[in-house]
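J.: Build me a model:
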Amino acid sequence: MESGEIARVGRNLYCISDHQTPIYDYEYSELAVIIQKLIYERHPFLEYRIFELVQMNEFLNHQIAHNAVFVFVEADLGDFVFETLKEKYPGKVLLNPSVKEYHLYWQDDLIIVGKLLTEAPKGKKAVWHTCLEKMLVDMTAEKVIKTTFSEAEYPGVLEQAFQKYVIDESQMFRYAKRRHIKDDILKIIQSQTGIKLRTEK
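T.: Below you'll find the model as predicted:
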């Protein structure tokens, strides 16, 4: 599996990679990398994921021009990360903002500290990375993220993601279930895309 020749697509389900269907990878911005290093230095045992709005641009027709960095932190520890980041980026960090607060205080390269749920998938190359399975779920489960692109684009995003990359369906739907939107995503896939799932029928 490490070589990329065998890829996991579901629980006890694997496929032979044809070297044309890669594992999703994303090159983080300089800001995101600095944030990650700062968090690791101050809180080395903390579990967290980092997501950037512009990560979605690969799959969106209407591109996001202004980035924001989301740092999802394990339960009840967001305050510590918020204080750490606020020291370095005063006036640019929000803690668990509502949609209204996000748009009220929005600025380019805004940093949002949110809550990391249990069952959240880990990154493939580094634990803190946001893998594609998590991103696809968060795009419709995270209220703030959901407002940053047109909902009409979501079926196309799913279609592109499944065409271009190996998707661990079991991991994605387990996380979607944890976020109470598994049935919603399944319905979109079955009624608005041509995706043929290996695990869910």
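
J.: Every contact and neighbour count from this point should use C-alpha atoms.
T.: Noted.

J.: for the helix or strand harbouring T84, packing partners?
T.: According to DSSP states H and E, T84 maps onto helix 78-88. Contacts defined by 3 or more Cα pairs under 8 Å, 6 or more residues apart in numbering; DSSP states H and E place helix 78-88 against helix 30-42, strand 93-95, strand 110-116.

J.: structure for this one too, so we can compare:
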Amino acid sequence: MSNETTSAILSFAEKHHDFNIEDLSESLCKSMDINRSSLLWHLFKLVNSNVLIRTGRGMYAKVTKPIFSPQPADDIIEVFNLLQSNFPFAKFCIYQGEIISPLQHHLSSNRIIYVETERDSAETIFDFLKGEGRPVFLRPGKDIVYRYVDMDSRTIFVKNLVSEAPLQEVSGIPMPTLEKLMVDILRDSDFFYLQGSESEHIIENAFRMYSVNRSRLFRYSNRRKVKDELLSILNNLNLQ
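T.: Predicted coordinates for the structure are as follows:
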């Protein structure tokens, strides 16, 4: 990426709270030779790097809110290190249920440890953790969670990790991005207690409190087949 073009875009973003590509192009073309496709490519890279965010259709702004980056609890690090040492080639996403709490409207207890891995590895990981004496469920649905799970205990849920799911590394631990968490709450049956009006509050709070990468959010929601539902929620919340 050209440093000169990047600097020019960020300088423009500093002076304009929200801007579209037409205004940006008109401004930059006065001082440099750059076409629309090149400009779009630079904007795409800046959005993916969390330097800019999309605030609407064709609209951009500089990131001013913090990035959602919850710290893994000690027992999350312990579980990850255990799995990493025994399954060094498996891919994981691991996090504690408490990271959802700051986004909630009606606070509910959730101390579950979520271990996500590739579909082909999930049953092997489940058997291993069970053999280690850990309280663990494999891909639990609504009925299993409702009947048999104490959400206030450090029970482990082993789930499928969706390919190309947006992850972030925090203190060496692969954890979900905010965009992944919002979509999974809408889609996964074990999050049934958060779905409906509470999921709308979670999404509203996520946008209010943190920087949201809309491109990442829409791409993942489309992959998980909840994009239409998400767009409807954003429209109702005037976040489109």
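
J.: want to throw the helices and strands packed on helix 78-88 of structure 1 into CSV with mean neighbour count?
T.: CSV is the format used below for the helices and strands packed on helix 78-88 of structure 1 (neighbours: other Cα atoms under 10 Å):
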stretch, mean neighbour count
helix 30-42, 15
strand 93-95, 20
strand 110-116, 21
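
J.: how about these, which one is nearest C15 of structure 1?
T.: strand 110-116 (29.6 Å; Cα to Cα).

J.: got the angle between that closest one and helix 78-88?
T.: 160 degrees (axes from the mean of the first three to the mean of the last three Cα atoms, to 10 degrees).

J.: What span of structure 2 is the helix or strand following strand 110-116 of structure 1 aligned with?
T.: Going down the chain from strand 110-116 of structure 1, the next helix or strand is helix 132-141, by DSSP H and E. On the basis of TM-score structural alignment, helix 132-141 of structure 1 is assigned to residues 178-187 in structure 2.

J.: Return the mean post-superposition distance for the matching stretch against structure 1.
T.: Superposing on structure 1 and averaging over aligned pairs (mean Cα distance after the TM-score superposition for structure 1), stretch 178-187 of structure 2 comes out at 0.4 Å.

J.: which residues touch that stretch?
T.: 68, 165-167, 191-192, 194-195, 199, 202-203, 206, 212-213, 216-217, 220-221, 224, 226, 230 (Cα atoms under 8 Å, 6 or more residues apart in numbering).

J.: F149 of structure 1 versus the aligned residue in structure 1 for Q84 of structure 2, what's the distance?
T.: Per TM-score structural alignment, the equivalent position to Q84 of structure 2 in structure 1 is Y40. Counting by Cα to Cα, to the nearest Å, the separation of Y40 of structure 1 from F149 of structure 1 is 30 Å.

J.: can you check D25 of structure 1 too?
T.: To F149 of structure 1, D25 of structure 1 is 21 Å away according to Cα to Cα.

J.: So for those two, which residue has more residues nearby?
T.: Shown here are D25 of structure 1 and F149; by other Cα atoms under 10 Å, F149 has more neighbours (18 against 15).

J.: That one: what's it in contact with?
T.: Here F149 of structure 1 is in contact with H62, I64 (criterion: Cα under 8 Å, 6+ apart).

J.: could you redo the last one with a cut-off of 10 Å?
T.: Neighbouring residues of F149 of structure 1 by Cα atoms under 10 Å, 6 or more residues apart in numbering: L53, M56, N57, L60, N61, H62, Q63, I64, M139.

J.: check contacts around the fourth one.
T.: L60 of structure 1 makes contacts with V54, F149, S150, E153, Y154, G156, V157, Q160, as judged by Cα under 10 Å, 6+ apart.

J.: Looking at structure 2, which of those residues hold up?
T.: Contacts conserved in structure 2 for the contacts of L60 of structure 1, counting by both residues aligned by TM-score structural alignment, their matches' Cα atoms under 10 Å: F149, E153, Y154, G156, V157, Q160.
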